[in-house]
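Visitor: Whatever this is, show me its structure:
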Amino acid sequence: MKEIQYVRGDATTPIGNDKRIIVHICNDIGGWGKGFVMALSKKWKTPEKQYREWFKSKENFELGEVQFVAVEEDIWVANMIAQHKINRNEKGEAPIRYESVKEVLTKVSDFAREKQASVHMPRIGCGLAGGKWECIEPIILETLSEKDVEVTVYDF
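Guide: The predicted structure is shown next:
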């Protein structure tokens, strides 16, 4: 099993020369405009453009789905839908959906192994989605690390 590598830095500039996948969590209502996506949009226009087109198409645009967007020759951005709406619900539950995180990261794992790519991310699900890292990290270990996919987590 590979250990998660924690580094200080910017996840939009993933370290290494291998094939790399930058993953981040999106909501299921087509909203793009706060948090990590702002850094992505500043660097590349395609992830936002394709996410918005995907939302409009309504084709498989739902929790647990992933869209892989090629942004450079050896770099993809994975738009992962694992956040329900954008605010806490009436019960006070955060928008993050841990079951969906597991689903999307399982798909990322398959894609990463197929492409022989490493996975790079900020602390996904812990910002606007309201998730807790102690719940997300075990999912990363189970879906990626235990499948021998290299993971780097960036703290800005």
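
Visitor: okay, CA-based contacts and neighbour counts for the rest of this
Guide: Fine.

Visitor: Following element in sequence after the lengthiest helix in the chain, please.
Guide: Scanning the chain for the helix with the most residues, using DSSP state H, yields helix 98-115. Heading C-terminal from helix 98-115, the first helix or strand you meet, by DSSP states H and E, is strand 117-121.

Visitor: and for comparison, fold this next one:
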Amino acid sequence: MVEIRWVTGDATSPSAEGPKVIAHICNDRGGWGRGFVLAVSRRWPEPEAAYRRWYRDRGGNDFGLGATQLVQVAPELWVANMIGQHGIKTSRSTGPPIRYDAVRLCLRHLAAQAGRLSASVHLPRIGVGLAGGCWEQIESLITGELVGRGIPVTVYDMP
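Guide: Below is the predicted model of the structure:
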């Protein structure tokens, strides 16, 4: 049985052989500039550029809560931009921007794409930083939607 593998390290440098997908949560307002996306953008320009185009052209595509965009950044490496956050947290926010139902849909889409690529999935503790989510709920979604479908998952904690 596949289980989540926990490592200390940088999720933008996945420690595995074969095809890999680095997954992270994005907001539905077109904002890219805080949190894990900064580490992604330092390594590759393509995921940010693709996300901004996806948002800009949202009237004619699937951009929105629950959508997942896969962006290839190397021969066996993709970044998954997953729309699981409604807006951004502000001083006037009444609750966290994370949307668990959207994260579930994103992970379901990711499972299908990772399965098609025979890829493992690598991520930080998504949805708990700027999105304000509860890790136990997110971990349960990852277990159900990815691990439960046989997708190898590695979660990275920074040292």
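
Visitor: rewinding a little: sort out which residues of the longest helix of structure 1 are buried, please.
Guide: The neighbour-count check on helix 98-115 of structure 1 (16 or more other C-alpha atoms under 10 Å) flags Y98, S100, V101, K102, E103, V104, L105, T106, K107, V108, S109, A112 as buried.

Visitor: For it, enumerate the helices and strands it packs against.
Guide: Helix 98-115 of structure 1 sits against strand 66-72, strand 75-83, helix 133-143, with contacts defined as 3 or more C-alpha pairs under 8 Å, 6 or more residues apart in numbering; DSSP states H and E.

Visitor: could I get these as a markdown table with distance to G35 of structure 1 and mean neighbour count?
Guide: Output for those, formatted as a markdown table (distance: least, C-alpha to C-alpha, whole Å; neighbours: other C-alpha atoms under 10 Å):
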| stretch | distance to G35 of structure 1 | mean neighbour count |
| --- | --- | --- |
| strand 66-72 | 19 | 18 |
| strand 75-83 | 13 | 25 |
| helix 133-143 | 16 | 15 |
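
Visitor: Of those, which is nearest A94 of structure 1?
Guide: Nearest to A94 of structure 1, of all these, is strand 75-83, at 8.6 Å by C-alpha to C-alpha.

Visitor: equivalent range in structure 2 for the closest one?
Guide: Here strand 75-83 of structure 1 aligns to structure 2 at residues 77-85, judged by TM-score structural alignment.

Visitor: For K85 of structure 1, what is the enclosing helix or strand?
Guide: For K85 of structure 1, there is no enclosing helix or strand under DSSP H and E.

Visitor: Now do the same contact list for the most centrally placed residue in structure 1.
Guide: The centroid of structure 1 falls nearest to H24 when counting by C-alpha atoms, centre = their mean (2.3 Å). Applying C-alpha atoms under 8 Å, 6 or more residues apart in numbering to H24 of structure 1 gives the contacts F36, V37, V77, A78, N79, M80, M121, P122, I124, G125.

Visitor: any idea how far W133 of structure 1 lies from F36 of structure 1?
Guide: Separation of W133 of structure 1 from F36 of structure 1 (C-alpha to C-alpha, to the nearest Å): 16 Å.

Visitor: I'd assumed G66 was in contact with L105 of structure 2.
Guide: Yes - using C-alpha atoms under 8 Å, L105 of structure 2 is in contact with G66, at 4.9 Å.

Visitor: Would you verify that T154 of structure 2 is located in a strand?
Guide: Yes - according to DSSP: H, G, I helix; E, B strand; the rest coil, T154 of structure 2 belongs to a strand.

Visitor: Centroid-wise, who is the farthest residue in structure 2?
Guide: In terms of distance from the mean C-alpha position of structure 2, R92 ranks first, at 25.7 Å (C-alpha atoms, centre = their mean).

Visitor: Setting aside sequence neighbours, what's the nearest residue to the residue mapped onto L144 of structure 1 from structure 2?
Guide: By TM-score structural alignment, L144 of structure 1 lines up with L146 in structure 2. Nearest residue to L146 of structure 2, sequence neighbours excluded (C-alpha to C-alpha, 6 or more residues apart in numbering): A111, at 5.5 Å.

Visitor: on that earlier part again, what residues does the match of L144 of structure 1 make contact with?
Guide: L107, R108, L110, A111, P152, V153.
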